[in-house]
Structures are given as C-alpha cells and as structure tokens.
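Visitor: with the sequence up front, the predicted model follows.
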Amino acid sequence: MASEERILVSVRLRPVNAREAERGDGSDWECTSTTTLMFRGNIPERAMFPASYTYDRVFNPKCSTRQVYEEGAKQVALSVLSGINSSIFAYGQTSSGKTYTMVGITERSMSDIYDYIDKHPEREFVLKFSAMEIYNEAVRDLLRPDATQLRLLDDPEKGTVVEKLTEETLKDKGHLLELLAVCEAQRQIGETSMNEASSRSHQILRLTIESSAKQFMGRGNSSTLLACVNFVDLAGSERASQTQSAGMRLKEGSHINRSLLTLGKVIRQLSKGRNGHIPYRDSKLTRILQSSLGGNARTAIICTMSPAHCHIEQSRNTLLFANCAKNVVTDAKVNVVMSDKVLVKHLQREIARLENELKFHGSAYTSNHADALREKDELIKQLHFIIKPYNDLLNDILIGFLLTGSTK
C-alpha cells in the first residue's frame, strides 16, 4: 500500500574555499538552527527574496558528511532494504560540494546495506549494480569502456528503461567498491575557472536489491521484496560569465543548464500538485528519474551551496529549487514480487531440507519422522498445484503440434 510523504530536503552550506578567501569574499549566510538558514549580507535594492529559509535539515560548514548522511539521507537510502524504492540527489551550483557530499553518502549507504545483510542471515539477498551518466544529453554506460550512446525505452511496467545498460550481479562488498572505482574513472570531468575537477555530467548509480526468506513460510508469506536505490550526483548549474567557459566547456554548460532547467520545471509543477502537464520527457534526466520525482519512491535532496557573496544569485536559485522540492509529494510503496517461480524455488528448497532430515533420522519411525513425511507430502502437493498449469499448457502445445504434423 502506498503512503504519501514529502521529499526530504536538506541544505548543506560549505565553508569559504581558498579562491573565495583570496578575493576577500566572506560568507553571506548563517545557519541559525538545524532547520533555518539566514541571509546576513546586504540585499540588493528591489530584490524580492526572503532573508530566512527553512528546510527539513540545514547543515552548517562544520557539519561532517557522516552527519549529513545520518540526518539527511540514511533513512531514505536504507528504505530499499524494506522493498521501497529510494533516491538521493545532490543539487547545487558548480563547486558547491555536490560530488564530495554524494561520494560520502554513497559509500556510507553501501556499507550500511551490507551490514544489514550480514545481520539478517535468515534472508537471501541478490544485489545488482548499474551506473550511467548523462553527458551533453547522451546516456552512457559507466561500466563499459566504450562511449556508445544508449537509448531510452518506455516499458509499460517499469516505466523508462535504458536499453542495453550493464547490470552487474554483485559478489560481495569488494566487488561493489571495484565497480564504483570504475565509474569514477569513466565519468566526464573538466576544469573551469571555478573548479579544477568539475563534474560535466549527471551521474546515476543504481543498486537493485532482491530479498526473500530462506525458509519457506507458507504461500502467503513467501514473497520477494524488490527495490532499487539511486544515488544521483547532478552536474552543477553555472553561469558562463563566472566559469569563463568557451568551446567544449561552454557546450557542456549549456546542456547541463538546460537539463537542470527542465528538472526545475518538473519540481515546480509537482510542488503545485499533479494536475496539468509535467514535462518529464523534455530531458533525459527527468525521463530516467520520473519515478523518483513524485512517483513510487522515497526521495531525499541535499542542496549544496557556497556561502560567498559572489555566488548570491546562484545560491538563491538553489534555495528556490529547495523550496519547491519540499512541497513535492511521493507515493512510495513496498514492492512485493509474488511469482510462481519464487514459490517453486522455496518449495524445492524445503523438500530438499526435509529429505535430508529423513535421511538423518534413518528408518526409525518417530513422531518427528512422521511429521516430516506429512510436511514433505504437503509441500509436494503445493508444488504440483503450481506446476500443473504449465504442464497442461505444454501438453496442449505438444498435442497441437502433433495434430498439425499428422495432417501434412
């Protein structure tokens, strides 16, 4: 059953960096509480924006990434273990600390997920990992060395899917860390006047988790949970005059700003309700993340910003985005897979267990032995009940084939 809740929105204010300090560009912002951010600079004449902003959580420059994760992302990220889709976004201008924040959140989330798995041996987990980037409006697989552009397809059940996107089944945590390193090496970065290693693409890391009880608990209690968590590091919004971009960097910035503009439009429309047209299809970013934006997912957005006076306009735009995002309602639900395939797997496993028990007890006829036999017979009946429709269908196909052959 779906439950309505709003996107969890946090703002992280980074410290003044070396370049800003060299210019004597001090901080214009102050975190007056854990939920309130105040503008302390001189407001330009006729400027129509508030001096105070309130969000679910505000992190001052002294807050660690661990604290940002614990209070602004952890609960949402770990929802995936309960079968609920989730997404964590980092949004903000270039050089505001998005990638730094997302790397820390991703690593801590992955670590906590594996800790949870280790503490729940009664369940069987299958983890799959995929990664992509959107660079100049082209989708690329970060787990493949080539730069082949991938198409987006519309699936009636899954929504927008990326065609031929690699999905690696994880062996262990070490395997995941290796793949994360591959993604980091593959991602498009470039130097601008504001950032020596600016992310020039949107990156989406996706972890899909399927879990089921190892022991058969009856037909009604043997469902499988299936959900995914997205870690989204958006490229930074920027002004060409500030980044002094030209040539390829200018083209990249143009694509980045257009896709972020579409994201802003989608968020603004959703903040007003779901009536009217929502332009998901206007960019590949919003198409891919449609379910995370007001759909079947729990979502957390961490907006990162610079405190420097020279970035006041970009900081204000970031906060306006955050203001809209905190009003967006999502419909997250537990995703339960109840397939015959899963039931057959459970029943076969239980029959094998009972056969081992019978062998262990030997030929001695005990009450436990009799109970095990009865339980095995019941499981076999259930297995036959599930398999029978498939056998009937196969027989019909064979009979039809034979009849067709005999008339030739």
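Guide: Yep, it's here.
Visitor: switch to C-alpha atoms for all contacts and neighbour counts from now on
Guide: Noted.
Visitor: who's in contact with Gln314?
Guide: 93, 237-238 (CA atoms under 8 Å, 6 or more residues apart in numbering).
Visitor: what about it, distance to Arg268?
Guide: 17 Å (CA to CA, to the nearest Å).
Visitor: for the stretch 251-400 of the chain, which segments count as helices?
Guide: Using DSSP state H, counting those that start in this stretch, the helices found in the stretch 251-400 of the chain span residues 284-288, 312-325, 340-361, 367-406.
Visitor: what helices or strands is the last one leaning on?
Guide: Just to be clear, that refers to helix 367-406. Helix 367-406 is packed against helix 340-361, with contacts defined by 3 or more CA pairs under 8 Å, 6 or more residues apart in numbering; DSSP states H and E.
Visitor: do the same with the third one
Guide: In terms of contact count using 3+ CA pairs under 8 Å, 6+ apart, helix 340-361 is assigned the packing partners helix 367-406.
Visitor: A further structure is provided below for comparison with the first:
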Amino acid sequence: MGAIGGDESVQWDKMNGAEVVNGGGSGAGSLDRIQVLVRVRPLSDKEIARGEPAEWECINDTTIMFRSTFPDRPTAPTAYTFDRVFHSECSTKEVYQEGVKEVALSVVGGINSSVFAYGQTSSGKTFTMTGVTECTVADIYDYINKHEERAFVLKFSAIEIYNEVVRDLLSAENTPLRLWDDAEKGTYVENLTEVILRDWNHLKGLISVCEAQRKTGETFLNEKSSRSHQILKLTVESSAREFLGKDKSTTLVASVVRKTPQFVKFIQSGEKV
C-alpha cells in the first residue's frame, strides 16, 4: 500500500483468486508513493464441490505463491512480492487496520486519499470494500466525536460507470452524466447529487441505495455479479469553531474515494479481459 504526497493511499488488485488493494492520497511537498496489498479469497462452495485445489498460497507477509493446476499452463510455482499479503482467513477488519486505516483517515487532516479494489469477477471486491467503507466511516465519526473543537460537515456522492456511461447512483433518473475538466476544480461530474450527511446511519442508507441501483448480471462464478465500476466519494470539511465566521477562519477540505472497478486479470499470462 502506498501514499501519494506523504500520506498513504491504498489500491487493491485481485488476481484470479487473490485480491489486491491499491490506493493514493496527495499532499504538497512530499514524494509520491503507492503500496499494493493482496488478499487471497477462500474457495467458493462451488469450487469445493468440484474438488478444485487452491492455486494461491501466502508464503509470508509479503510473498504470494501461484501453482497452476491447468495442464496447458506452466506448472512451476511462481512467487510474487507485494507490500503486504493477507491469507484467506484474514478478516476485512485486519486488512483495514494494517493496510487502509492510515490512508483513509488522512482525509480528516485535509489530505485527499483513495482506496481502490480491482480483480477477477467474484473475487470479493464489493464484499471487501463494503467492510473497508464501514470501518473508515466509523473511525471518521469517532475522530469527529473526539475533536469537538472543530466543526465538521460530511458530504457524500456516488457514481457508476457502465459501458462508458456515467450514472448518478443517488438519483432515480437514469440520465447519463457528463465529465468536465476545470482549471480549479479538476475533473468533475456535471449535475452530480451530493448529500450532506446527518449521521452514520444516514450514510449506510445511502450506500444501500447505491448497491440496489448497480448493474448486476450472472457469471460462471457468481449468480449476481456487479458488472460496473462504482466510485463512492466522501468529502470532509472542518473548521476551528473559535474562528467560525471570522476572517481568519480556515477550512480543511479533503475527500476519500472508494473505487470498485470490474476488472478481470490473469497475471500468469498477462492477459486482461
């Protein structure tokens, strides 16, 4: 896992039975860094019923081993090294604590961050990112409750990208949205809904709405697989209460972005589908 601009950011990549996390944040005057974490998923019930062996094995905290069971592929074991690897018995809470927490919480200090999961269909992207989101927001609200000297405003937005069409997951309308580049704002989505959060339960309800509106379809591995890219954005604004309404008031604004793309990647052949 790595950070851009001095604060960590995480991306996750899943590779044919293994899940990888990758991310990014930004801060002035710091070196760019990216860290990559891999989480091995357990065999599914269907795979167990078919008697399929596990092809991925964690050798240590940074190395994962691939042993192909296909006769038309090389059978020699291949090792891959990452910043951190997690075996299939690791909980999402453990992955969050050791690989994502510092990145995600940089947002309360005015540092943008990103948590990015990608991998094979049915490798657990949505499952993992849902847990990471819950842990992140819980820690953000815990931080807010412990810092009463600052006033916080949290804003939430969500989009889906499916067949190159951008859609607002918080809107009942199915109207495609347009992307724009602005010298000050950067790249943004026109007319995107942004909701001011009341509390944690309010956010959980909004996330449920987003999940219900996502495009899904049946695959060989999953009867209801997410078929789109999903991007959830939580923006945190904070100001010192003693300076509110005064000229010297300074507001910190940063966003933490959760991305769950629908990628298929086979690292043994280098092929992307």
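Guide: Noted; the coordinates are in hand. In this text the structure is predicted, and so the values were computed from the model without any measurement.
Visitor: TM between them?
Guide: Scored against TM-score structural alignment, normalised by the length of structure 2, the superposed chains reach a TM-score of 0.83; 244 aligned residues with a CA RMSD of 2.5 Å.
Visitor: ok, back up a step: export the helices of the stretch 251-400 of structure 1 to a markdown table and append columns for distance to Ile43 of structure 1.
Guide: Shown next, in a markdown table, are the helices of the stretch 251-400 of structure 1 (distance: least, CA to CA, whole Å):
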| stretch | distance to Ile43 of structure 1 |
| --- | --- |
| helix 284-288 | 33 |
| helix 312-325 | 10 |
| helix 340-361 | 62 |
| helix 367-406 | 70 |
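Visitor: Glu70 of structure 1 is nearest to which of those helices?
Guide: With CA to CA as the measure, helix 312-325 is the member of these nearest Glu70 of structure 1 (19.4 Å).
Visitor: now Leu358 of structure 1: closest residue in space that isn't a chain neighbour?
Guide: Nearest residue to Leu358 of structure 1, sequence neighbours excluded (CA to CA, 6 or more residues apart in numbering): His369, at 6.5 Å.
Visitor: give me the distance between that neighbour and Arg353 of structure 1.
Guide: Plainly put, His369 of structure 1 is 13 Å away from Arg353 of structure 1 if you go by CA to CA.
Visitor: and what of Gln75 of structure 1?
Guide: Counting by CA to CA, the gap from Gln75 of structure 1 to Arg353 of structure 1 is 37 Å.
Visitor: count of neighbours near the residue nearest to Leu358 of structure 1?
Guide: His369 of structure 1 has 19 neighbours, counted by other CA atoms under 10 Å.
Visitor: next: the one 4 residues further on.
Guide: The number of residues packed around Leu373 of structure 1, counting by other CA under 10 Å, is 17.
Visitor: spit out the contact partners of it.
Guide: Leu373 of structure 1 sits in contact with 354, 358, where contact means CA under 8 Å, 6+ apart.
Visitor: repeat that for the one 3 residues further on.
Guide: Residues in contact with Lys376 of structure 1 (CA under 8 Å, 6+ apart) are 350-351, 354-355.
Visitor: now do 6 Å
Guide: Under the criterion of CA atoms under 6 Å, 6 or more residues apart in numbering, the contact list for Lys376 of structure 1 reads Ile351.
Visitor: same question for Glu149 of structure 2.
Guide: Contacts for Glu149 of structure 2 (CA under 6 Å, 6+ apart) come out as Arg241.
Visitor: what does it correspond to in structure 1?
Guide: Mapped onto structure 1 by TM-score structural alignment, Glu149 of structure 2 lines up with Glu122.
Visitor: separation between that match and Ser211 of structure 1?
Guide: 10 Å.
Visitor: how about Ala18 of structure 1?
Guide: Here Ala18 of structure 1 is placed at a distance of 47 Å from Ser211 of structure 1 (CA to CA).
Visitor: one step back: counterpart of the residue nearest to Leu358 of structure 1 in structure 2?
Guide: Using TM-score structural alignment, His369 of structure 1 has no partner in structure 2.
Visitor: just Ile134 of structure 1 next, same as before
Guide: Per TM-score structural alignment, Ile134 of structure 1 is aligned with Ile161.
Visitor: quick one: that match and Ser114 of structure 2, what's the gap?
Guide: For Ile161 of structure 2, the distance to Ser114 of structure 2 - CA to CA - is 17 Å.
Visitor: for Pro71 of structure 2, same thing?
Guide: In terms of CA to CA, Pro71 of structure 2 sits 39 Å off from Ser114 of structure 2.
Visitor: what does Tyr141 of structure 2 give?
Guide: Distance, Tyr141 of structure 2 to Ser114 of structure 2, using CA to CA: 18 Å.
Visitor: between these two, who's got more neighbours?
Guide: A side-by-side neighbour count of Tyr141 of structure 2 and Ser114, using other CA under 10 Å, places Ser114 first with 26 against 16.
Visitor: can you report how many residues lie near the spatially closest residue to Asp141 of structure 1 that is not a sequence neighbour?
Guide: Nearest non-adjacent residue to Asp141 of structure 1, counting by CA to CA, 6+ apart: Met132, 4.6 Å away. Applying other CA under 10 Å, we find 25 residues neighbouring Met132 of structure 1.
Visitor: over to Leu398 of structure 1?
Guide: 12.
Visitor: what helix or strand does the most centrally placed residue in structure 1 sit in?
Guide: Most central in structure 1 under CA atoms, centre = their mean is Asn230, positioned 1.3 Å from the mean C-alpha point. Using DSSP states H and E, Asn230 of structure 1 maps to strand 224-233.
Visitor: contacts for whichever helix or strand comes after that strand?
Guide: Per DSSP H and E, the first helix or strand lying C-terminal to strand 224-233 of structure 1 is helix 240-243. Contacts to helix 240-243 of structure 1, defined as CA under 6 Å, 6+ apart, come from residues 192-194.
Visitor: do stretch 53-67 of structure 2 as well
Guide: So stretch 53-67 of structure 2 is in contact with 77-85, 87, going by CA under 6 Å, 6+ apart.
Visitor: now which residue in structure 2 aligns to Leu37 of structure 1?
Guide: Correspondence of Leu37 of structure 1 to structure 2, assessed by TM-score structural alignment: Ile64.
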